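Asker: Show me how the following folds:
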Amino acid sequence: MAPDEPAEPGTAVVIATSGSTGAPKGVLLSARALTASAEATHARLGGPGHWLLATPAHYIGGLQVLVRSLLAGTEPAVLTGTGFRPDDFAAAAATLKGGPRYTALVPTQLVRLLDDGGVGLAAAKTFDAIVVGAAATSVSLRERAADAGVRIVPAYGMSETASGCVYDGFPLDGVRVDIEGDRIRIAGDVLAHGYRRQPGLTAEAFRAGWFTTSDRGIRHEDGRVEVLGRADDMINTGGVKVSAAAVERCLCAQPGVRDACVVGLPDPEWGEAVVALVVSSGDAGDLRAAVRAELGPASTPKRVEFTGALPLRGPGKIDRAAVKARLLPGQNG
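Answerer: Next comes the predicted model:
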């Protein structure tokens, strides 16, 4: 990050990526990009409002809560305390004055509010919109939130797009999304202008006004963008390419499953074996059968392990390297 050296021209902030799937990078964001994102968010949600900061401000999701508050001319409420506790969330929400009321959470935080079912959930219901980002929001989590009366807006984006730029499948105003092959590309004023002290990587990712993401996706006839998973999440098992994200979605749709991470581990017979770490108290055989029925034999995990919580790195992002290390033979949980 080289904090003692001058920032690149036009840079307002440098955001460190979480490095959940690779080496962390410093993302260069201008005031124009931050402002464009904040204004487009307010336009989509229903106008400027009062925000609760519930995620760290050194990540883009938290920083944008502050930018949105600044542009709205409102004082943000701030979640204090160690970790994320539903009662602390409720106390912070109670300090918000006026409306509309907004906050931004990661899926793990939303799950804790829904699981708590007490004052935290009651507070969540008072928000006009809760933007949920940083990690994929499963169908089952969306349904749980809707059943509980919590109004969530799943968001897709990253530091390079100054936070979420696709809300509930549709790009924000001023944002263009293109699918090249199966890779998602994004253009618009929300884009960063490069990576800190990495001109080669900048030239590779940012070309002719477009940022090429590491995510695969498709665009439906109604214009909705569906994210299929990272381009590097494909597992080559026995010569068949399996999408880890597709297996994760299938597992998370099963009763009692709160979260799942699927990785490929070295295997002498298959090259890579599909292995899953699941947050559930269910039965491994039932989960494997469900995947087999929906996705076929190749996608069926060779092994399913259970855990109370997935290891995280950054704002709600699964630490896949830690999952792999835990699932390797001979490793202890």
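Asker: can we go C-alpha only for contacts and neighbour counts from here?
Answerer: OK.
Asker: Now for Ser69: which residues touch it?
Answerer: By C-alpha atoms under 8 Å, 6 or more residues apart in numbering, Ser69 lies in contact with 48-51, 75-76.
Asker: swap the cut-off to 7 Å and go again
Answerer: 50-51, 75-76 (C-alpha atoms under 7 Å, 6 or more residues apart in numbering).
Asker: What distance do you get for Gly98 to Ala77?
Answerer: Distance, Gly98 to Ala77, by C-alpha to C-alpha, to the nearest Å: 12 Å.
Asker: Let's compare: structure for the following, please.
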Amino acid sequence: MPRPLVRLGASDPLAVLRGLEAALAGGPALLPVAEGVPALPTPAPADVEQRVALVVETSGSTGTGKRVALSSEALLAGAAAADAALGGPGGWVLALPTHYIAGLNVLTRSIAAGTTPSVVAPGHFEAGAFADAADQLATGPAAPRRYTSLVPVQLARVLDDPRATAALAGFDAVLVGGQSTPGPLRERAVAAGVHVVTTYGASETSGGCVYDGQPFGTVRTELVDGELLLHGPMLAEGYLGDADRTAATFVERDGLRWYRTGDAATLDDGRVRVLGRLDDVIISGGEKVPLGLVERHVRELPGQDAAVVTRRDSGEWGEVPVVVTATPLDLDTVRAHVGAALGRAARPAEVLVVDRVPMLASGKPDRRAIRALVADR
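Answerer: Below you'll find the predicted structure:
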């Protein structure tokens, strides 16, 4: 029989926690929604299949809107495997929005551990508020460890604040994901005594399922024509109301169900290195240039932790990389740095300095807005 789907505003994280706890126990399925954000064109259904416990709604940073349907089994399997990889369950500081899978992951793991997360007030992230939440985090004998999950820009802000940095250094692990973590930022965190664990995953995998490049638990990886595929018990049921997209994204291979990530990657003795989106490769002067890889090298430069690389049409070259940053950056410097690592075609054609790089509520760059900025020039 169908299961009712309850929409709940994500501005109250503890209300979302209670709704998710009920959903995992067999109650109504939960759809947390961001308030003040335009709804997807198609209304969400009133009911879902019985197996669905959670629906994650996102317009994405580059793609079209989707509603990812997740079962209790997938969510709890992902949480259990993650806890095992980290060394055991613990108490969490919640610093991410609870309509995104990363924030919902924190809630799921708190529920599984029997702990209540300490919440950083939703809205503009501040290092002082994070330090306050860390001070208030209580752990018990059953879950004595301390964890949090951040995106790179949040980590950078914490490291700019001595009190917040000292608090962060007391955590057993700090998960950092949502986008690639610049090498200099990670080195800065490690130097401050912070145990950083970089994560990779998606709503379709119940959140992070690869830690520091290593798939955890029973997660399996495979490359098909350069695209990373993932298999494991944490996979989503599919997309609500979109059977064609579900069939194209979740595929059968050798009797197993796999998730096509849409990411280009390499596998070295099982270690995953994500290069960027397959659909974010440009042809510049007849050569393929992965913008994600260009961005990774740009972020190695001092002060460019949050720089974004996008594309621009070029009558001479077809398309060229463009750097968008809120921190001044010399074009010759970035061209030399990127060119030395990736070749002439990958060298950015322009540096666009803006007051603020457009961001989504999740802390990820709003790549559609960034591309529009560049196109309007």
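Asker: where does the TM-score land?
Answerer: Overlay of the two chains. TM-score (TM-score structural alignment, normalised by the length of the first structure): 0.94; 328 aligned residues with a C-alpha RMSD of 1.5 Å.
Asker: thinking again about what came up before, where neighbours are concerned, which of the contacts of Ser69 of the first structure has the most?
Answerer: Taking other C-alpha atoms under 10 Å as the neighbour criterion, Trp51 ranks highest of these with 27 neighbours.
Asker: can you pull out the helices in the stretch 151-300 of the first structure?
Answerer: Taking DSSP state H, counting those that start in this stretch, the helices of the stretch 151-300 of the first structure run over residues 199-205, 244-252, 284-295.
Asker: excluding its backbone neighbours, what's nearest Val141 of the first structure?
Answerer: Slight slip there: residue 141 of the first structure is Leu, not Val. Leaving aside its sequence neighbours, Leu141 of the first structure sits nearest to Val111 (C-alpha to C-alpha, 6 or more residues apart in numbering; 7.5 Å).
Asker: can you pull the buried residues of stretch 190-201 of the first structure?
Answerer: Buried residues in stretch 190-201 of the first structure, defined by neighbour count with 16 or more other C-alpha atoms under 10 Å: 190-197.
Asker: go on, stretch 16-25 of the first structure?
Answerer: With burial defined by 16+ other C-alpha under 10 Å, the residues of stretch 16-25 of the first structure counted as buried are 16-18, 20, 25.
Asker: Look through the second structure and report the residue furthest from the middle.
Answerer: What lies farthest from the middle of the second structure is Glu316; by C-alpha atoms, centre = their mean that is 35.1 Å.
Asker: Now do the aligned residue in the first structure for that one against Lys302 of the first structure, distance only.
Answerer: The alignment partner of Glu316 of the second structure in the first structure, by TM-score structural alignment, is Glu269. Here the criterion is C-alpha to C-alpha. By it, Glu269 of the first structure lies 12 Å from Lys302 of the first structure.
Asker: one step back: the buried residues of stretch 190-201 of the first structure in strands, which ones?
Answerer: Assignment to strands by DSSP state E places the following of these there: 194-195.
Asker: Just send the buried residues of stretch 190-201 of the first structure back as a markdown table, with distance to Ala284 of the first structure too.
Answerer: Putting those into a markdown table (distance: C-alpha to C-alpha, whole Å) gives the following:
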| residue | distance to Ala284 of the first structure |
| --- | --- |
| Val190 | 43 |
| Leu191 | 43 |
| Ala192 | 43 |
| His193 | 46 |
| Gly194 | 44 |
| Tyr195 | 42 |
| Arg196 | 44 |
| Arg197 | 46 |
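Asker: so which of the buried residues of stretch 190-201 of the first structure comes closest to Val323 of the first structure?
Answerer: Nearest to Val323 of the first structure out of those is Tyr195 (C-alpha to C-alpha; 27.5 Å).
Asker: Find the nearest non-adjacent residue to the closest one, please.
Answerer: Using C-alpha to C-alpha, 6+ apart and skipping residues adjacent in sequence, the residue nearest Tyr195 of the first structure is Val27, 4.8 Å away.
Asker: tell me the secondary structure for the counterpart of that neighbour in the second structure?
Answerer: Here Val27 of the first structure is matched to Val68 in the second structure, going by TM-score structural alignment. Here Val68 of the second structure is strand, with the state taken from DSSP: H, G, I helix; E, B strand; the rest coil.
Asker: just the one 10 residues further on next, same as before
Answerer: Counting by three-state DSSP, the backbone at Gly78 of the second structure sits in helix.
Asker: That one reaches Leu235, doesn't it?
Answerer: No: the pair Gly78 of the second structure / Leu235 is not scored as a contact, 8.8 Å apart, by C-alpha atoms under 7 Å.
Asker: And the strands in the stretch 101-250 of the second structure, which stretches?
Answerer: Taking DSSP state E, counting those that start in this stretch as the test, the strands found in the stretch 101-250 of the second structure are 118-119, 145-150, 173-176, 196-202, 207-211, 214-215, 220-224, 227-231, 238-239, 250-253.
Asker: Contact partners for the nearest residue to Val197 of the second structure once chain neighbours are set aside?
Answerer: By the measure of C-alpha to C-alpha, 6+ apart, the closest residue to Val197 of the second structure outside its immediate chain neighbours is Leu175, 4.8 Å from it. Taking C-alpha under 7 Å, 6+ apart, we find Leu175 of the second structure in contact with 148-150, 196-199.
Asker: will you turn these into CSV that also has distance to Asp161 of the second structure and neighbour count?
Answerer: Output for these, formatted as CSV (distance: C-alpha to C-alpha, whole Å; neighbours: other C-alpha atoms under 10 Å):
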residue, distance to Asp161 of the second structure, neighbour count
Thr148, 17, 23
Ser149, 17, 26
Leu150, 15, 24
Val196, 17, 22
Val197, 20, 17
Thr198, 21, 25
Thr199, 23, 25
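Asker: Which contacts among those residues does the first structure share?
Answerer: Retained in the first structure: 148-150, 196-199, out of those (criterion both residues aligned by TM-score structural alignment, their matches' C-alpha atoms under 7 Å).
Asker: could the residues you listed go into TSV alongside distance to Val374 of the second structure?
Answerer: TSV is the format used below for those (distance: C-alpha to C-alpha, whole Å):
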residue	distance to Val374 of the second structure
Thr148	35
Ser149	31
Leu150	28
Val196	33
Val197	33
Thr198	30
Thr199	30
